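Asks: no FASTA, just this:
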């Protein structure tokens, strides 16, 4: 979908060439200058005066071929105080009204003087509600919405927020696309090809197979993959926006392209949803697609251990002991706790090879997180308070919230075993925490955060599908990290070297 930011007065919005127009009306507009006489404002004020538009956010009224307005269809919608949450609510309601009346190829979102955060929320919201999966649907209708113009009072004032939102949208849609694909259309090899497609956007990509992974000594990743006919892929992406000496941020995404549970087989009901078990990997791909657009001044590496978890004659068995990349041995008590096994090797590898300033893993890791937090907030664990706070703030800012959970040492007691250095599960009690404590063993003293997105990566039921979370959270976090890096003073020696190489 194409987005365009325009400075549009109400008069200009009325004459703008679009199939449909959504006019967001904040509470403050009720108190604006009544002398304004453009068709849109007059119509909106009349609808309010007649009692046809209630004051609650999300309430709307529609019109068809309104005199003086070029757009064929028009929806006026309340957005309350103009905050991000109310704007998202308003856009969703207005789009539902438009969608009921048939396709709208081009749309004008008229936001007026709403602040940058509202502009970003509106862009993300319209992309979210208009998304349609088509890859494996033979007679799928093409996406009805092709172009969105965003009308504002001052484009320059909101340009930065708009650009970030558009990048997030493209990254989030890439994540949704891959997470939504059936497992036979999103194998580890397919994921690797999706990563390689990012090379044309300036992302460095390296793909390793079983032989390379075995040579590295990633016994945990190999163990999970050995029951499947699909060969594993270990994908490494690098975005370089800062100097070589600047330590990168590492993102590690769980890439289980289908999870049967292995020998510890899952129940048949809703097992089809286990195609979403690579949502962490999909979110890493989405973040790198967004980085390619935004070009922030920092370095980021992405690691995706990708494989299937299948039962079979060669599959790992409960009670087996494997040696991980870090050298620690792991007793696999439950083969359905496989995500932490592939992540632990990737985390240890990221730490050793890249020496990152921080590591963040993203995984649909535990059903226990869904029980704890439902589908509203992702679970957050962190060894570093500053890192945790930055992620919390980033999530709240873009409507992709998370909630910090504990990492007390006492929780690790449940992972003790007599047959290896650590067991891969610790029982049902505090399962979301013991999973995080397992991963913590492999990060050393590197600042680390774990995002359990089991409850937020997809929506079940009738509207089943991937959400693309936490791409918005991660993109905003990385943007903030780039801004912090830019704000740091340049060391005197570096300034001297730059001055010496400057041409007269």
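Replies: Arrived safely, thanks for sending. Model, not experiment: these values are computed from the prediction.
Asks: Please count neighbours and contacts with C-alpha atoms only from this point.
Replies: Fine.
Asks: Any buried residues in the longest helix along the chain, and which?
Replies: Determined from DSSP state H, the single longest helix within the chain is helix 155-180. Buried residues in helix 155-180, counted by 16 or more other C-alpha atoms under 10 Å: 155, 158-159, 161-180.
Asks: So for this structure, the centremost residue is which one?
Replies: residue 471 (1.8 Å; C-alpha atoms, centre = their mean).
Asks: doesn't residue 170 make contact with that one?
Replies: No. Counting by C-alpha atoms under 8 Å, residue 170 is not a contact partner of residue 471; they are 9.9 Å apart.
Asks: Find residues that contact each of those two.
Replies: Shared contacts of residue 471 and residue 170, defined by C-alpha atoms under 8 Å, 6 or more residues apart in numbering, comprise residue 286.
Asks: Give me the contact list for the one helix or strand residue 97 maps to.
Replies: Secondary structure assignment for residue 97, by DSSP states H and E: helix 84-100. With contact meaning C-alpha under 8 Å, 6+ apart, helix 84-100 is reached by 20, 22, 24, 57-60, 62, 73, 75-80, 104, 117-118, 120-122, 125-126, 129-130, 398-399.
Asks: got the buried residues for stretch 53-60?
Replies: By neighbour count on 16+ other C-alpha under 10 Å, the buried set for stretch 53-60 is 53, 55, 57, 58, 59, 60.
Asks: what about that stretch, start to end distance?
Replies: 6 Å (C-alpha to C-alpha, to the nearest Å).
Asks: Show residues contacting it.
Replies: Against stretch 53-60 from outside (C-alpha under 8 Å, 6+ apart): 27, 47-48, 61, 75-80, 86, 89-94.
Asks: Residue 330 should be in a strand, yeah?
Replies: Yes. Counting by DSSP: H, G, I helix; E, B strand; the rest coil, one finds residue 330 located in a strand.
Asks: Quick one: residues contacting it.
Replies: Applying C-alpha under 8 Å, 6+ apart, the residues near residue 330 are 220, 321, 322, 323, 324, 420, 421, 422, 423, 424.
Asks: Buried residues in the helix or strand hosting residue 301, which are they?
Replies: Using DSSP H and E, residue 301 sits within strand 299-309. Neighbour-count burial for strand 299-309 flags 299, 300, 301, 302, 303, 304, 305, 306, 307, 308, 309 (criterion: 16+ other C-alpha under 10 Å).
Asks: With respect to residue 467, which of these is nearest?
Replies: Residue 467 lies nearest to residue 304 out of the buried residues of strand 299-309, by C-alpha to C-alpha, at 19.0 Å.
Asks: wouldn't the closest one be in contact with residue 283 here?
Replies: No. Using C-alpha under 8 Å, residue 304 is not in contact with residue 283; the gap is 10.2 Å.
Asks: and the comparison structure, right after this:
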């Protein structure tokens, strides 16, 4: 979708040629003397519109306004969250109308507000089409953001560029998250990664390792998960070079289980189709690199994706088997449905070779995290307070929140076993924490954080589909790590929201 930013005040918006005009209006705003201002004043006087967040009032061909459809959309106090809510509601209301060109009139050029408007418009108009025989195309083709004056437009350019790049990344993540497993095999995921490195201008390089190379590396834990599938594993290495070689990179590790049956510890049939989303951690890494190619920030980033299926057949990993990880630690596999940690641990060991400044793994790891946090916050676990605070701030700025969870040593007691160095599961209690404690064993040589996105990576029910999270959070975090002088991404990591209690 094409996004544009232009100088446009209320009077100018009256003559704007567009299929629909959405006027974002705060509760405290004073209507002007132009045609739109008169509409707002009359609507308030009659009690039909008060500017509260999420409130809409539709007008058809109001006098002296060129747009045939006008929506007054309340943004309450004007916060980024309220802007996102208003734009989502307005675009949703226009979805059945023949609207290809949309103009969003913003009262200010506030950076978070601009980003919120772009992200909300993209999210509300997103349509998945890849595996449909007669796909319904995305109706909305162009969105113009109007800001009051030239100075405001100039100030908002960086935030606008960040927002449009984030949209590209989020939609790339959604695309691969939404594809069914037979259209998103490990080999196809590797092709998607290679496509990101097809242009030198992207500053991205891609290397794909197959079963032989992975075996030479000694990734016995990763290989054990993959051995029950006809689809060969792939280990994907992406490198974005935006800073000097001497600058240590941030490493992102994405869980890439392209389908998870649970293996021999097979899952119930109900809703097993949603296990195509078990590679959403990998999809978020791909989406982040897609956005990095556009933003070109002055930071070095490595993406690692261990990709395979978890299937039950005669060769599959069995409960009670002991495997040897790349680190040399042996693991007793008590439950083959706890496979994500088995592929991630080898990727975390591989990350050591890059001498990273920080490593963040992203995974749809545990149902226990969904029980703990629902579908609002991603679970954040970290051995480094500074890294944890940076990720929390990035999530707040992106409206892609995470919540820090404990990592006390006592939680690791349940992972002890008589038959190996560690078991891959403990009991049901604190399942998200014990999974993180397992991963922590492989992170002693770098600052590390783990994002459990099992509750935030996709939606079920009527709105079933990938959310593209936490691409926004990751981009905001990486922006904050950029070497000074990276103009394109300045101010992206500023957080307008309050810090969650107890974070």
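Replies: Nice, thanks for sending it over. Bear in mind that the values here come from a model prediction, so they are computed numbers and not experimental data.
Asks: if we can go back for a sec, after the strand holding residue 301 of structure 1 comes which helix or strand?
Replies: Criterion used, DSSP H and E; the element after strand 299-309 of structure 1 is strand 320-323.
Asks: Check the mean deviation of that next one from structure 2.
Replies: By mean C-alpha distance after the TM-score superposition for structure 1, the fitted strand 320-323 of structure 1 averages 0.6 Å away from its aligned residues in structure 2.
Asks: What residues in structure 2 pair up with that strand?
Replies: Under TM-score structural alignment, strand 320-323 of structure 1 corresponds to residues 321-324 of structure 2.
Asks: Could I get the full set of helices for the stretch 351-500 of structure 2?
Replies: Assigned by DSSP state H, counting those that start in this stretch, the helices in the stretch 351-500 of structure 2 fall at 367-373, 385-398, 431-440, 471-481.
Asks: Run the chain-centre distance for the shortest one.
Replies: When distances are taken as C-alpha atoms, centre = their mean, to the nearest Å, helix 367-373 of structure 2 is centred 18 Å away from the chain's centroid.
Asks: now residue 188 of structure 1: how far from residue 349 of structure 1?
Replies: In terms of C-alpha to C-alpha, residue 188 of structure 1 sits 19 Å off from residue 349 of structure 1.
Asks: swap in residue 266 of structure 1?
Replies: 30 Å.
Asks: Who has more neighbours out of these two?
Replies: Neighbour totals were compared for residue 266 of structure 1 and residue 349, and residue 349 leads with 19 against 14 (other C-alpha atoms under 10 Å).
Asks: SS state for the closest residue to that one other than its chain neighbours?
Replies: Nearest non-adjacent residue to residue 349 of structure 1, counting by C-alpha to C-alpha, 6 or more residues apart in numbering: residue 325, 7.1 Å away. Classification of residue 325 of structure 1 using three-state DSSP returns coil.
Asks: and residue 325 of structure 1, how many neighbours does it have?
Replies: 22.
Asks: need the contact list for it.
Replies: 216, 217, 218, 219, 220, 345, 348, 349.
Asks: In which helix or strand does residue 23 of structure 2 reside?
Replies: Counting by DSSP H and E, residue 23 of structure 2 is part of strand 20-25.
Asks: what's the following helix or strand after that strand?
Replies: Next along from strand 20-25 of structure 2, by DSSP H and E: helix 35-46.
Asks: residues making contact with that following helix?
Replies: 10, 11, 14, 31, 32, 49, 50, 62, 63, 64, 65, 72.
Asks: okay if I get the residues you listed as TSV plus distance to residue 240 of structure 2?
Replies: What follows is these, written out as TSV (distance: C-alpha to C-alpha, whole Å):
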residue	distance to residue 240 of structure 2
10	42
11	45
14	44
31	48
32	48
49	48
50	48
62	50
63	52
64	51
65	47
72	43
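Asks: Closest one of the residues you listed to residue 483 of structure 2?
Replies: residue 10 (39.1 Å).
Asks: Run a quick neighbour tally on the closest one.
Replies: 22.
Asks: check contacts around residue 329 of structure 2.
Replies: 421, 422.
Asks: same deal with residue 436 of structure 1?
Replies: So, once contact is read as C-alpha under 8 Å, 6+ apart, residue 436 of structure 1 ends up touching 381, 407, 450.
Asks: between those residues, which is closest to residue 206 of structure 1?
Replies: residue 450 (23.7 Å).
Asks: Run through who's touching stretch 11-19 of structure 2.
Replies: Looking at what lies outside stretch 11-19 of structure 2 - C-alpha under 8 Å, 6+ apart - the contacts are 21, 34-36, 64-69, 98-103, 105, 146.
Asks: what comes up buried for that stretch?
Replies: Those buried within stretch 11-19 of structure 2 under the rule 16+ other C-alpha under 10 Å are 11, 13, 14, 16, 18, 19.
Asks: once aligned to structure 2, how far is the strand holding residue 301 of structure 1 on average?
Replies: Strand 299-309 of structure 1 sits 0.3 Å off on average (mean C-alpha distance after the TM-score superposition for structure 1).
Asks: ok so, going back, what does the longest helix of structure 1 correspond to over in structure 2?
Replies: The aligned range for helix 155-180 of structure 1 is 153-178, by TM-score structural alignment.
Asks: To what extent does that stretch diverge from structure 1 after superposition?
Replies: Counting by mean C-alpha distance after the TM-score superposition for structure 1, stretch 153-178 of structure 2 comes out at 0.8 Å.
Asks: Isn't residue 357 of structure 2 up against residue 252?
Replies: No. Using C-alpha under 8 Å, residue 357 of structure 2 is not in contact with residue 252, being 11.2 Å away.
Asks: of those two, who's got more company?
Replies: residue 252 (28 against 16).
Asks: would you turn the buried residues of strand 299-309 of structure 1 into CSV with distance to residue 499 of structure 1?
Replies: Shown next, in CSV, are the buried residues of strand 299-309 of structure 1 (distance: C-alpha to C-alpha, whole Å):
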residue, distance to residue 499 of structure 1
299, 24
300, 28
301, 30
302, 34
303, 37
304, 40
305, 43
306, 46
307, 50
308, 53
309, 55
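Asks: Assess the claim that residue 1 of structure 2 and residue 137 are in contact.
Replies: No. At 11.4 Å, residue 1 of structure 2 does not count as touching residue 137 under the criterion of C-alpha under 8 Å.
Asks: And those two? Which one has more around it.
Replies: Comparing residue 1 of structure 2 with residue 137 by other C-alpha under 10 Å, the one with more neighbours is residue 1, at 15 against 11.
Asks: what's the closest non-adjacent residue to that one?
Replies: Using C-alpha to C-alpha, 6+ apart, the nearest residue to residue 1 of structure 2 is residue 141, at 5.2 Å.
Asks: what lines up against that neighbour once you look at structure 1?
Replies: So residue 141 of structure 2 corresponds to residue 146, using TM-score structural alignment.
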